[in-house]
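> Kindly generate the corresponding structure for this input.
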Amino acid sequence: MTEQRVSVRLTQYAAGGGCACKIPPGELEEVVRGLGGQVAEDLVVGLDDGDDGAVVRVADGTAVISTADFFTPVVDDAYDFGRIVAANALSDVYAMGGRPVVAINLVGWPRSVLPLELLREVLRGGLDVAGLAGCPVAGGHSIDDPEPKYGMAVTGVVDPERLLRNDAALPGLPISLTKPIGVGVLNNRHKSTGEVFEHAVASMVALNDVASAAAVAAGARAATDVTGFGLLGHLFKLLRASGVGAVLDSAAVPVLDGAWQSLRDGYVSGGTRRNLDWVRPHLDVRGGSVDEDVLLMLADAQTSGGLLVVGGVPGAPVVGHTVAGPPRIALR
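Below is the predicted model of the structure:
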């Protein structure tokens, strides 16, 4: 990202930003309560456990993953915004151990306010990252919208016998995290001040393809990606779906440079605070090192974060382990 490329600050045209603009997890669960339980012969993963995508078996040894994701600008640069969105949308397929095969664009654009040339840059960024994933972008849908929004609906394929899902965690296994956290507070600072954090952009545009393949090769069966509900929120959802607990070593969780200072300077989104409010009843806090700032960082609303894998992933730090018992997170 360069100052020359940013003539319009996209983040100033939206109330929220990135995955922090998601409907809070508690409210969303109330909305969809009672809508699950669909029975279909070939439906492998549906709505019930809030997994990263729906999975339908289409032939012996082959299932289709279907997912969609969109959000408002998380950075000012249009091209980088497009790249981040594409990496984030593709991540749901990787989080389930799959390979993306086609994507379509989802666009909301204030055409009377922002030039269409900027939208072209957004789409170009999405196309470039999807190209890196070997995933063609074949059309899409657009509307005139008061806020700029961009996303993708992605279709992937996976062997249903090697599927990564959030209800398959077993006790006694390590928990690995494949990207550092902290992009939420850095993005919030960027929106407020215009400061640019190239390393945060680099983290967000990085695909989770290699991590996904490594997790599957290592025999992992349970995983999710870390996005708008934060590390604590996504870990709790996985534990609840699997019926196990976890111990999380907060000191082992990698954090992006500058994120701690940005948190202490007050650049904490409302989405992050709502994440922590939702998951707090399911936490057991141990030791004086886990203070409120640590909890906020662990709840930081991520955009295009890493994979959270139950099992060892070569090169990824181990941040805790699963345990037998109720779905609670013991922090140390």
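
> From here on, just use CA atoms for contacts and neighbour counts.
OK.

> thought residue 110 was touching residue 144?
Yes. Proximity of residue 110 to residue 144 meets the contact threshold set by C-alpha atoms under 8 Å, at 5.6 Å.

> More neighbours: these two, which one.
For residue 110 versus residue 144, neighbours defined as other C-alpha atoms under 10 Å are more numerous around residue 110 (17 against 12).

> May I have the residues that are in contact with that one?
By C-alpha atoms under 8 Å, 6 or more residues apart in numbering, the contact set of residue 110 is 144, 145, 146, 147, 148.

> so what's the last one up against?
Under the criterion of C-alpha under 8 Å, 6+ apart, the contact list for residue 148 reads 10, 13, 14, 72, 73, 107, 108, 109, 110.

> ok, back up a step: tabulate the contacts of residue 110 (TSV), appending secondary structure and distance to residue 130.
Shown next, in TSV, are these (DSSP: H, G, I helix; E, B strand; the rest coil; distance: C-alpha to C-alpha, whole Å):
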residue	secondary structure	distance to residue 130
144	strand	24
145	coil	24
146	coil	27
147	coil	24
148	coil	20
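
> Is it possible to get JSON lines of those residues that adds distance to residue 240?
Converted to JSON lines, those look like this (distance: C-alpha to C-alpha, whole Å):
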{"residue": "144", "distance to residue 240": "39"}
{"residue": "145", "distance to residue 240": "37"}
{"residue": "146", "distance to residue 240": "37"}
{"residue": "147", "distance to residue 240": "35"}
{"residue": "148", "distance to residue 240": "34"}
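
> any idea which of the residues you listed is the one closest to residue 66?
Closest approach to residue 66 among the contacts of residue 110 (C-alpha to C-alpha): residue 148, at 23.8 Å.

> quick one: the helices in the stretch 1-150 of the chain?
25-32, 78-95, 116-132 (DSSP state H, counting those that start in this stretch).

> Pick the most deeply packed of those.
Of all these, helix 78-95 has the most neighbours on average by mean count of other C-alpha atoms under 10 Å, namely a mean of 29.

> how about the helix or strand hosting residue 202: buried residues?
Using DSSP states H and E, the element containing residue 202 is helix 198-205. Buried residues in helix 198-205, counted by 16 or more other C-alpha atoms under 10 Å: 200, 201, 203, 204, 205.

> Name all residues that make contact with the spatially closest residue to residue 12 that is not a sequence neighbour.
Once flanking residues are discounted, residue 12 sits nearest to residue 191: 7.1 Å by C-alpha to C-alpha, 6 or more residues apart in numbering. Residues near residue 191 by C-alpha under 8 Å, 6+ apart: 11, 12, 74, 75, 76.

> Now show me the structure for the sequence below, then we'll compare the two:
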Amino acid sequence: MSTVAPVRLTGYAHGGGCACKIPPGELEQIVQGLVTATSPDLLVGLDDGDDAAVVRIDDHEALVSTADFFTPVVDDAYDWGRIAAANALSDVYAMGGRPVVAVNLVGWPRDVLPMELLREVLRGGLDVSRLAGCHVGGGHSIDDPEPKYGMAVTGLVDPERLLRNDAAVAGLPISLTKPLGVGVLNNRHKSTGEVFPQAVASMVALNADAGRAAVDGGARAATDVTGFGLLGHLFKMARASGVSATIDAAAVPYLDGARDALRDGFVSGGTRRNLDWVRPHLASTAFEAELLLLADAQTSGGLLVVGEVPGAPVVGETTARGDAVITVR
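Model (predicted):
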């Protein structure tokens, strides 16, 4: 925990965590036309909005490159650092790889917030990176009116055991390795100051074991569930793979307190934009509240894997492409 005087870090940000992402529909319009033919050694690029870029080194090894940063999602500086690091590392695990080295990305209002708090943020990121066996080799910082923190991470992966979001096939189970609900709980925390240890514990947990289990189990398609919510990330994966998917809403796990936070109205604008983006491709008889939870903008969420992962609930299945890309039953 932080050893400096408490500061409501979330009060210095217009939003929180991955809920601050540019909406998926807007982002796709921005990058449209920027995909160009490149070397066949670029195994994963911009084409389908996967979790990281992958470049082949040789027949047995490829490099994974990603970057992720965001505004404070919790008030405790040390916890924010841990969450941001785990979130950035997750992109490498979502590709089936292992992180090797990271550099810090920092924006800090140096005339507003004490530098001791920034030290706590960096300490949190360093501690989680050490748990991951990932070196931290410095980074880059700017004076910024709004605090931001994250990491650029480089990892390695076997190109023959790569997880990607365009490799799903029909007729397989879909597993989810972390419960949903951190978005509504974080939004409640930002609004009221209430602390939710269960949300922090989920966000700082590494996806290393889940990624390794998915690869060892023969999975070929996966993504991590972050700012676009389960529905948004599943839609991207199904669309890229040319399949549809069915979600069993009753099988999806949620953190304690998530439904209460939803009931009390702590839904971010990012979550509502996620649902609006997916809705034209959605068939569902579920209540709107259930769909909002499935679209909840997560920070450092779990892996969504096409295949079974030991210990993780099966929340749906892939199906042949039909009229609806995503069906919620």
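
> Mind telling me the TM-score for this superposition?
The TM-score (TM-score structural alignment, normalised by the length of structure 2) is 0.98; 328 aligned residues with a C-alpha RMSD of 1.0 Å.

> thinking again about what came up before, closest to residue 272 of structure 1 out of the helices of the stretch 1-150 of structure 1?
Short answer: helix 25-32, nearest of the helices of the stretch 1-150 of structure 1 by C-alpha to C-alpha, at 10.9 Å.

> for the closest one, packing partners?
Judged by 3 or more C-alpha pairs under 8 Å, 6 or more residues apart in numbering; DSSP states H and E, the packing partners of helix 25-32 of structure 1 are helix 270-279.

> how big's the offset between the next helix or strand after the helix it packs on and structure 2?
Proceeding N to C from helix 270-279 of structure 1, the next assigned helix or strand is strand 283-285, under DSSP H and E. Mean deviation of strand 283-285 of structure 1 relative to structure 2 after superposition (mean C-alpha distance after the TM-score superposition for structure 1): 0.6 Å.

> Can you give me the stretch of structure 2 that the helix or strand just after strand 283-285 of structure 1 aligns onto?
Going down the chain from strand 283-285 of structure 1, the next helix or strand is helix 292-298, by DSSP H and E. Counting by TM-score structural alignment, helix 292-298 of structure 1 falls onto residues 288-294 of structure 2.

> do the same with stretch 174-182 of structure 1
Aligning stretch 174-182 of structure 1 against structure 2 (TM-score structural alignment) gives residues 173-181.

> And the contacts of that stretch?
199, 202, 210, 252-255, 258-259, 293-294, 296, 298, 301-309, 311-318.

> Can you list which of those are found in helices?
Among the contacts of stretch 173-181 of structure 2, the members falling in helices (DSSP state H) are 199, 202, 210, 258, 259, 293, 294.

> what about the nearest residue to the third one once chain neighbours are set aside, how many neighbours?
If you skip the residues right next to it in sequence, residue 210 of structure 2 has residue 177 as its closest partner in space, 6.7 Å away by C-alpha to C-alpha, 6+ apart. When neighbours are defined as other C-alpha under 10 Å, residue 177 of structure 2 has 23 of them.

> gap between the most far-flung residue of structure 1 relative to its centre and residue 166 of structure 1?
Most distant residue from the mean C-alpha position of structure 1: residue 112, 31.0 Å away (C-alpha atoms, centre = their mean). Distance check for residue 112 of structure 1 against residue 166 of structure 1: by C-alpha to C-alpha, to the nearest Å, it reads 42 Å.

> Tell me how many other residues crowd residue 212 of structure 1.
Neighbour count of residue 212 of structure 1, defined by other C-alpha under 10 Å: 27.

> How about the contacts made by it?
94, 95, 96, 97, 98, 307.

> measure the fourth one to residue 161 of structure 1 for me?
By that I understand residue 97 of structure 1. 10 Å.

> out of those two, which sits in the more crowded spot?
residue 97 (32 against 10).

> What lines up with that one in structure 2?
With TM-score structural alignment as the criterion, the equivalent of residue 97 of structure 1 in structure 2 is residue 96.

> Of all the helices of the stretch 1-150 of structure 1, which one comes closest to residue 278 of structure 1?
Closest to residue 278 of structure 1 of the helices of the stretch 1-150 of structure 1 is helix 25-32 (C-alpha to C-alpha; 6.2 Å).

> Please list the residues outside that closest one that contact it.
229, 275, 278.

> Could you export the residues you listed as CSV, including neighbour count and distance to residue 285 of structure 1?
What follows is those, written out as CSV (neighbours: other C-alpha atoms under 10 Å; distance: C-alpha to C-alpha, whole Å):
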residue, neighbour count, distance to residue 285 of structure 1
229, 30, 19
275, 27, 16
278, 18, 15
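
> Can you tell me which of the residues you listed lies closest to residue 86 of structure 1?
Ranked by distance to residue 86 of structure 1 (C-alpha to C-alpha), the contacts of helix 25-32 of structure 1 are led by residue 229 at 18.6 Å.

> how near is the closest one to residue 49 of structure 1?
Using C-alpha to C-alpha, residue 229 of structure 1 is found at 15 Å from residue 49 of structure 1.

> now swap in residue 149 of structure 1 and tell me
Taken as C-alpha to C-alpha, the span from residue 149 of structure 1 to residue 49 of structure 1 is 27 Å.

> ditto for residue 244 of structure 1
From residue 244 of structure 1 across to residue 49 of structure 1, the span is 14 Å (C-alpha to C-alpha).

> Then residue 144 of structure 1?
33 Å.

> same question, residue 316 of structure 1
Distance, residue 316 of structure 1 to residue 49 of structure 1, using C-alpha to C-alpha: 26 Å.

> quick one: the strands in the stretch 51-200 of structure 1?
Secondary structure of the stretch 51-200 of structure 1, counting by DSSP state E, counting those that start in this stretch: strands at 54-59, 62-71, 99-109, 137-144, 149-158, 174-177.

> Need the counterpart of residue 314 of structure 2 in structure 1.
Checking TM-score structural alignment: residue 314 of structure 2 goes with residue 318.

> So that match is in contact with residue 254, correct?
No. Counting by C-alpha under 8 Å, no contact exists between residue 318 of structure 1 and residue 254, whose distance comes to 9.9 Å.

> Looking at these two, which is more packed in?
With neighbours defined as other C-alpha under 10 Å, residue 318 of structure 1 and residue 254 compare such that residue 318 has more, 23 against 17.

> which residues touch the more buried one?
174, 175, 176, 177, 252, 312.

> For those, which pairs are in contact in structure 2 too?
With both residues aligned by TM-score structural alignment, their matches' C-alpha atoms under 8 Å, the contacts of those that structure 2 also has are 174, 175, 176, 177, 252, 312.

> just the buried members of those?
Buried by 16+ other C-alpha under 10 Å: 174, 175, 176, 177, 312, out of these.

> And the residues you listed, which is closest to residue 268 of structure 1?
Taking those together and measuring to residue 268 of structure 1 by C-alpha to C-alpha, the closest member is residue 177, at 21.8 Å.
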